[in-house]
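K.L.:
need coordinates for the below:
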Amino acid sequence: MTQSSPQNLILVGRVAGAFGVRGELRIATYTEDPLTLTRFKALTRQDGSPALTVQTARVVKDGVVARCAGVDTKEAADALRGLRLYVPRAALPEPDEDEYYLADLIGLPVRHVATDELLGKIKSVQNFGADDLLEIDPALGGQTWYLPFTRAAVPEVKIADGVVLADPPALVGEPEGPESPAEDDDGERHYD
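P.N.:
Reported below is the predicted structural model:
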């Protein structure tokens, strides 16, 4: 069996633990339809090695309960808790026009929508519980920063052109808009 390179794998679920005493697994799914997991021949680990083969599944809150080949006891199911499940990108259907997979954004350059200035490159897509965030590796080096993945901050994603256009919000402490005139001790305004 040919293994996929980790760059071509898409995270589709995570084993949450055992369900019952007969080796069934609770799997949190990251697909639009939780039963999509049953359509893949085999799920892999992040390194591309085989992880699970789903034989049957039923939908439950936050995912599926699945019976998988070779997992026959509660202990075997519990040992898989936390296992992340991937499929090759090629196994997924092509997205519709003007749609894309978040994984397709990784590595794309990010340019300012108004100035065309190169801001950096997308390192990852994160979600810490609220909305998706694009982790940006700055063009000029330095520490990565996060860009909210909202229509306001990212007005255009051009997958075919290989670019993301962004209008990042002002950083904390940075002035928004034109500078305010300074006041000196006598209360007069000066425009420097």
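
K.L.:
only C-alpha atoms for contact and neighbour calcs from this point on.
P.N.:
Noted.

K.L.:
residue nearest the centroid of the protein?
P.N.:
Val125 (3.8 Å; CA atoms, centre = their mean).

K.L.:
what sits against it?
P.N.:
Going by CA atoms under 8 Å, 6 or more residues apart in numbering, Val125 touches 102-103, 106, 132-135.

K.L.:
how about Pro138?
P.N.:
119-121, 144-145.

K.L.:
make CSV from the residues you listed and add distance to Glu94 to it.
P.N.:
CSV is the format used below for those (distance: CA to CA, whole Å):
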residue, distance to Glu94
Leu119, 29
Gly120, 27
Lys121, 24
Thr144, 30
Trp145, 30
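
K.L.:
before we move on, the earlier item: out of the contacts of Val125, flag the one nearest to Gly70.
P.N.:
Closest approach between these and Gly70, by CA to CA: Ala103, at 30.1 Å.

K.L.:
verify the contact between that closest one and Val12 for me.
P.N.:
No - with contacts counted by CA atoms under 8 Å, Ala103 stays clear of Val12, the gap being 11.3 Å.

K.L.:
one more, so I can put them side by side:
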Amino acid sequence: MRKEECFYLGKIAKKFSFKGEVLAYLDTDEPEMYEELESVFVEFNNNLVPFFIESCSLHKNDFLRIRFEDVASEEEADKLLGCALYLPLSALPKLEGNKFYFHEVIGFDVEDTRLGIIGKIVSINDSTAQPLFEIEHNGIEILVPMIDDFIVAIDRANKKVVLNTPEGLVDLYLNN
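P.N.:
I've put the predicted structure just below:
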């Protein structure tokens, strides 16, 4: 499986027991959704390798305690530390309404209720405290905070995000 066909689930943070169990930190608001996993892809040298799960359970709300098949010692678990975990995009639960996955809106047109179509989403910058839509408009990059109050609608059928931005925010980029 290719990484482009998957989503980042989290990473193996530490060993849990001398029997090869590990704790994985999950990059999700709902880690309990992943307690029933049967397998996961582990990234080794930029390759995704399938690992089958013998058992897993939630640990201290943020971590998933995992016992992989064929990993039965601390030495074998050591090799997994720091490795990223991935699942196929098809494993993501479908979101509705104004909830969306970041990867889902890449390429969507952006319509501002006041200004009309202002560009296309080329990326989501989530390295800041507040994630930002990165919108391309005739070679200009427009950054708009992903704030619920700004998001009017996610129109999946027409591949469009409708925003209601405060006056001046987008204008700042367009008037230069």
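
K.L.:
just to revisit the earlier point, between Ala103 and Val12 of the first structure, which is the more surrounded one?
P.N.:
Val12 (20 against 15; other CA atoms under 10 Å).

K.L.:
and the residue nearest to the centre of the first structure, what helix or strand is that in?
P.N.:
strand 118-127 (DSSP states H and E).

K.L.:
tell me where the first structure has helices.
P.N.:
74-79 (DSSP state H).

K.L.:
how much does the strand holding Val125 of the first structure stray from the second structure?
P.N.:
Compared with the second structure after fitting, strand 118-127 of the first structure deviates on average by 2.9 Å (mean CA distance after the TM-score superposition for the first structure).

K.L.:
ok, and for that strand, which residues are buried?
P.N.:
Going by neighbour count (16 or more other CA atoms under 10 Å), the buried part of strand 118-127 of the first structure is 118-125.

K.L.:
those into a markdown table, with extra columns for distance to Glu32 of the first structure?
P.N.:
Converted to a markdown table, the buried residues of strand 118-127 of the first structure look like this (distance: CA to CA, whole Å):
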| residue | distance to Glu32 of the first structure |
| --- | --- |
| Leu118 | 33 |
| Leu119 | 31 |
| Gly120 | 30 |
| Lys121 | 27 |
| Ile122 | 24 |
| Lys123 | 24 |
| Ser124 | 20 |
| Val125 | 18 |
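
K.L.:
and of those residues, the nearest to Phe19 of the first structure?
P.N.:
Comparing these against Phe19 of the first structure with CA to CA places Val125 closest, at 30.3 Å.

K.L.:
ok, that closest one to Thr56 of the first structure distance?
P.N.:
Val125 of the first structure is 31 Å from Thr56 of the first structure, where distance means CA to CA, to the nearest Å.

K.L.:
with Thr150 of the first structure instead?
P.N.:
The value you get for Thr150 of the first structure to Thr56 of the first structure, if CA to CA is used, is 37 Å.

K.L.:
no further questions, thank you.
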